[in-house]
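Asker: test case, fold it:
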Amino acid sequence: MKIFQCPSCRHPVSFEHVACANCGTELTFDSSRIEMTKLASRQSCRNREIIGCNWCVEGADWYCGSCRLTRTTPNLGSTRNIMLWRRMEEAKRRLLYDLSRLRLPLASRSGARLAFDILSDEVSPILTGHLSGLITLNLAEADDVEREARRVAFREPYRTLLGHFRHEIGHFYWAMLVDGTTFQAPFNLIFGDQAQDYQAAINSYYSRADRSYDRSGFISEYATSHPWEDWAETFAHFLHIVSTLDSLAGLPLSLDDRARRTLTDPYLESDFEALLSLWMPLARSINELNRSLGMRDAYPFDISPAVKGKLHLVHMAISAFRGQQRLAA
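Answerer: Here you go, the predicted structure:
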């Protein structure tokens, strides 16, 4: 995520800011132009007062483009749920920023719009997942203590709210970028045959007694459960990479000419090798900084040659889709 500037005093402001810390100007994010603007000149989202949504609305709408995608909100009868919903929507806005920078549409080939159900499990258990463009998220994942308990229980090295969003959106884009396209055969070769029974594979995964797996072939343990999950995990990691490189672009670091060209817009970089050559030392550096602060590695993963090939396929599928969209226009 790049650093934005206050439109009044040019002081650096973050993606989530509702006001400039330097001059006090109230801010709103214009998602169509990807820039911070003055609230006075734009209408704010109705959820600004409730959950601090800082996106502006379009036309006569009451809600911004991000909030309109939330089909179902959680039970807001408690202050805790409102706080957790706020965190959910903040993560969703970051996801939508990623998709906008990648120039990926928010509707399927059939025209069905992407939608989100954010539900609390006070009455019955809620499973986070994706089905035909509808992403369901358990509000409890926004609770740091609950999410950490689940991370430990599932023996995961990494579990974040934004990671959930990026994983589930990977399922949505598999149908658009791979299914029935020229990437179907390469997908089956690299990720495996997606025709195998999904539910049976997931049931088998959760019933395993031996939790070891081939770390040279998969980015995570969950990626071994089914080729669709392997794709979703890999897609999420691709978003981790380009988003973090976008943040790197705004830091006061000494970089060579090729690195600076890549960081002009990592989301649209056509050279996959250029992305990876920047990402690998950056990931190691972030981990070392975290260790110096007594924290866990921020990116506790190794990108093996096989995983690199899978990431490359994600990059090629996204780039090919953008190329087709340009020709169609």
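Asker: only C-alpha atoms for contact and neighbour calcs from this point on.
Answerer: OK.
Asker: can you give me the strands in this protein?
Answerer: Per DSSP state E, the chain carries strands over the ranges 4-5, 12-13, 27-30, 35-38, 70-72, 115-119, 129-131, 134-138.
Asker: what helices and strands are in contact with the second one?
Answerer: Spelled out, that is strand 12-13. Here strand 12-13 touches strand 4-5, going by 3 or more Cα pairs under 8 Å, 6 or more residues apart in numbering; DSSP states H and E.
Asker: contacting residues around the strand it packs on?
Answerer: His11, Pro12, Val13, Ser14, Phe15, Glu35, Met36 (Cα atoms under 8 Å, 6 or more residues apart in numbering).
Asker: which of the residues you listed has the most neighbours?
Answerer: Of the contacts of strand 4-5, Met36 is surrounded by the most neighbours, 23 neighbours in total, counting by other Cα atoms under 10 Å.
Asker: and that one, what does it touch?
Answerer: Phe4, Gln5, Cys6, Pro7, Leu27, Thr28, Phe29, Asp30.
Asker: quick check, the third one in contact with His17.
Answerer: No: in this structure, Cys6 sits apart from His17 without contact. The criterion is Cα atoms under 8 Å, and the distance is 9.7 Å.
Asker: Glu141: which of the contacts of strand 4-5 is nearest?
Answerer: Each of these was scored against Glu141 by Cα to Cα, and Phe15 proved nearest at 21.5 Å.
Asker: which of Cys6 and His17 has more neighbours?
Answerer: Cys6 (24 against 18).
Asker: need the contacts of Met36 in a markdown table (columns: distance to Ile51).
Answerer: Output for those, formatted as a markdown table (distance: Cα to Cα, whole Å):
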| residue | distance to Ile51 |
| --- | --- |
| Phe4 | 21 |
| Gln5 | 22 |
| Cys6 | 21 |
| Pro7 | 23 |
| Leu27 | 15 |
| Thr28 | 14 |
| Phe29 | 15 |
| Asp30 | 18 |
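Asker: from those, which is closest to Asp265?
Answerer: The closest of the contacts of Met36, once distances to Asp265 are taken by Cα to Cα, is Phe4, at 14.7 Å.
Asker: grab the nearest non-local neighbour of the closest one.
Answerer: Leaving aside its chain neighbours, Phe4 sits nearest to Val13 (5.2 Å; criterion: Cα to Cα, 6 or more residues apart in numbering).
Asker: tell me who's in contact with the one you found.
Answerer: Ile3, Phe4, Gln5, Cys6, Cys20, Ala21.
Asker: please report how far the spatially most central residue of the chain lies from His130.
Answerer: Centroid-nearest residue in the chain: Arg166, 3.2 Å away (criterion: Cα atoms, centre = their mean). Arg166 sits 11 Å away from His130, going by Cα to Cα, to the nearest Å.
Asker: could you also give me the structure for this second sequence? I'd like to compare it with the first:
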Amino acid sequence: MKLFVCQACNNILYFENRVCGRCGHQLAFLPERQTLSALEPADNGVRALADIGEGRFFCANAGHDACNWLLDLGQTSGYCRACRHNGTVPNLSDPAQLAGWRDLEIAKHRLFYSLIRWKLPLKTRSEDPDHGLTFNFLADDPNGQTKVMTGHDNGLITIALAEADDIERERRRLEMGEPYRTLLGHFRHEVGHYFWDVLVRDAGRLEACRAVFGDDTISYAEALKRHYDQGPPAEWQQNFVSAYATMHPWEDFAETWSHYLHIVDTLEMASEFGMEVRPPADQIGGLTARLSFDPYIVGDFDRIMQAWLPFTFAMNSVARAMGVRDLYPFILTPAVIGKLGFIHNLLQGAARAG
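Answerer: Down below sits the predicted model:
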């Protein structure tokens, strides 16, 4: 993620900012320019100071304070590039459901920042009725009869509204023995399943993917039952980024995909701050890194790893000094790094094609 600058007063801005804290200008994100812009009133909509063109209009979800993106040029109503992929949303007349949906939208918009930066193919359900990317945000049955499960099915991603409750999400994390569980993590994982369909299955890369992640033709239902009955295999950490990744090659791909998105977006933010890791105690240079590159466009995956490992070592150490969990509580073995490299090449190829 980038840092942004207010065009009116040069104040530093963050992706989720709605108003500049220095000059008071309203702010909006321009997805086609990947920038946050100060706004001024216009006869027709608003004028973005980062774009000297004609008037622009807000996404319809701005009316619910759930989106601060502008519509594409020439579009005067409807939804932005991120919100047009929404299917079902919660009951917005319920304050608790509205608040939860807003939190989900923050995570979803961060996801779309990355997908747009890589120029990935993004078709809605109306554009592709069989496999368009759609998000359904569903609340549990208030009578307690059914619980919504987060998951993916042929382009349709269901996100359980209950995950927006910090206490409930932490309860599930502890119950499932997970070191990490966030809203953004859910979005990145589930969209990994969607892009397995688009970039692997439908793009003629099945054999190459199977050589790295294994045979995806094995029964998913049987693999799921075995995982929850028996748990992950012994010494799974040598070959998988998480215990859940051991369940089936599809889950291994989605987990690895999500971690790659974690890494790239975090490194971009660290680079925006000009961070450098250079501990005086490091006599051999293994923990030294200068984060001064754009990880979204770097071709050499080794460069990403050479920055990520020292950075997370430093950030985990800082987190422990505060008495909180590690920023990145995972071990990246050579086998896992090889899988991450596959995702890197897949995304870089898609970006070039886009």
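Asker: helices along the stretch 151-300 of structure 2, start to end?
Answerer: Ranges of helices in the stretch 151-300 of structure 2, per DSSP state H, counting those that start in this stretch, are 166-175, 183-199, 206-213, 220-230, 249-272.
Asker: can the ones you listed go into JSON lines with extra columns for distance to Phe313 of structure 2?
Answerer: Output for those, formatted as JSON lines (distance: least, Cα to Cα, whole Å):
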{"stretch": "helix 166-175", "distance to Phe313 of structure 2": "23"}
{"stretch": "helix 183-199", "distance to Phe313 of structure 2": "20"}
{"stretch": "helix 206-213", "distance to Phe313 of structure 2": "27"}
{"stretch": "helix 220-230", "distance to Phe313 of structure 2": "30"}
{"stretch": "helix 249-272", "distance to Phe313 of structure 2": "13"}
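Asker: Glu40 of structure 2: which of those helices is closest?
Answerer: helix 249-272 (26.7 Å).
Asker: could you give the angle of the closest one to helix 183-199?
Answerer: 120 degrees (axes from the mean of the first three to the mean of the last three Cα atoms, to 10 degrees).
Asker: mean distance, helix 249-272 of structure 2 to its aligned residues in structure 1?
Answerer: For helix 249-272 of structure 2, the mean deviation from structure 1 after alignment is 0.4 Å (mean Cα distance after the TM-score superposition for structure 1).
Asker: whereabouts in structure 1 does that helix align?
Answerer: Aligned by TM-score structural alignment, helix 249-272 of structure 2 corresponds to residues 227-250 of structure 1.
Asker: same check on stretch 108-117 of structure 2?
Answerer: With TM-score structural alignment as the criterion, stretch 108-117 of structure 2 aligns to 92-101.
Asker: that stretch: average distance to aligned residues in structure 2?
Answerer: Superposing on structure 2 and averaging over aligned pairs (mean Cα distance after the TM-score superposition for structure 1), stretch 92-101 of structure 1 comes out at 0.5 Å.
Asker: quick one: contacts of that stretch?
Answerer: In contact with stretch 92-101 of structure 1 (Cα under 8 Å, 6+ apart) are residues Ser31, Ser66, Pro105, Leu162, Phe165, Arg166, Leu239, Ser243, Tyr267, Leu268.
Asker: if we go to 10 Å?
Answerer: 1, 15-16, 31-32, 34, 53-55, 65-67, 69-70, 86, 89, 91, 102-106, 116, 161-166, 169, 239-240, 242-243, 265-268 (Cα atoms under 10 Å, 6 or more residues apart in numbering).
Asker: of those residues, buried ones?
Answerer: 1, 15-16, 31, 53-55, 65-67, 69-70, 86, 89, 91, 102-106, 116, 161-166, 169, 239-240, 242-243, 265-268 (16 or more other Cα atoms under 10 Å).
Asker: so how far is Phe240 of structure 2 from the counterpart of Ser277 of structure 1 in structure 2?
Answerer: Residue pairing (TM-score structural alignment): Ser277 of structure 1 is matched to Gln306 of structure 2. From Gln306 of structure 2 over to Phe240 of structure 2 the distance is 20 Å, taken as Cα to Cα.
Asker: between those two, who's got more neighbours?
Answerer: The residue with more neighbours, out of Gln306 of structure 2 and Phe240, is Phe240; 24 against 16, by other Cα under 10 Å.
Asker: so what's that one closest to, chain neighbours aside?
Answerer: Counting by Cα to Cα, 6+ apart, the residue nearest Phe240 of structure 2 is Val336, at 5.8 Å.
Asker: what about the one you found, how many neighbours?
Answerer: 20.
Asker: what's the match for it in structure 1?
Answerer: Under the alignment by TM-score structural alignment, Val336 of structure 2 pairs with Val307 in structure 1.
Asker: correct me, but that match touches Phe235?
Answerer: No: taking contacts as Cα atoms under 10 Å, Val307 of structure 1 lies outside contact range of Phe235: 11.1 Å.
Asker: what do the two both touch?
Answerer: By Cα under 10 Å, 6+ apart, the residues touching both Val307 of structure 1 and Phe235 are Leu313.
Asker: which non-adjacent residue is nearest the aligned residue in structure 2 for Ile190 of structure 1?
Answerer: Taking TM-score structural alignment, the alignment pairs Ile190 of structure 1 with Val212 from structure 2. Nearest non-adjacent residue to Val212 of structure 2, counting by Cα to Cα, 6+ apart: Lys339, 6.5 Å away.
Asker: show the contacting residues for that neighbour.
Answerer: Cys209, Val212, Phe213, Asn239, Phe240, Val241, Asp252, Phe253, Thr256, Trp257, Tyr260, Thr333 are the contacts of Lys339 of structure 2 under Cα under 10 Å, 6+ apart.
Asker: so what's the residue lying closest to the first one once chain neighbours are set aside up against?
Answerer: By that I understand Cys209 of structure 2. Once flanking residues are discounted, Cys209 of structure 2 sits nearest to Val200: 7.1 Å by Cα to Cα, 6+ apart. Contacts were defined as Cα under 10 Å, 6+ apart; by that measure Val200 of structure 2 touches Tyr194, Leu206, Glu207, Ala208, Cys209, Arg210, Leu346.
Asker: alignment lookup: Asn290 of structure 1 to structure 2.
Answerer: In structure 2, Asn290 of structure 1 lands on Ala319 (TM-score structural alignment).
Asker: quick one: the closest residue to its match other than its chain neighbours and Tyr220 of structure 2, what's the gap?
Answerer: Among residues not flanking Ala319 of structure 2 along the chain, Asp326 sits closest, at 5.7 Å (Cα to Cα, 6+ apart). Separation of Asp326 of structure 2 from Tyr220 of structure 2 (Cα to Cα) stands at 32 Å.
Asker: structure 2: which residue goes with Thr128 of structure 1?
Answerer: Using TM-score structural alignment, Thr128 of structure 1 sits opposite Thr150 in structure 2.
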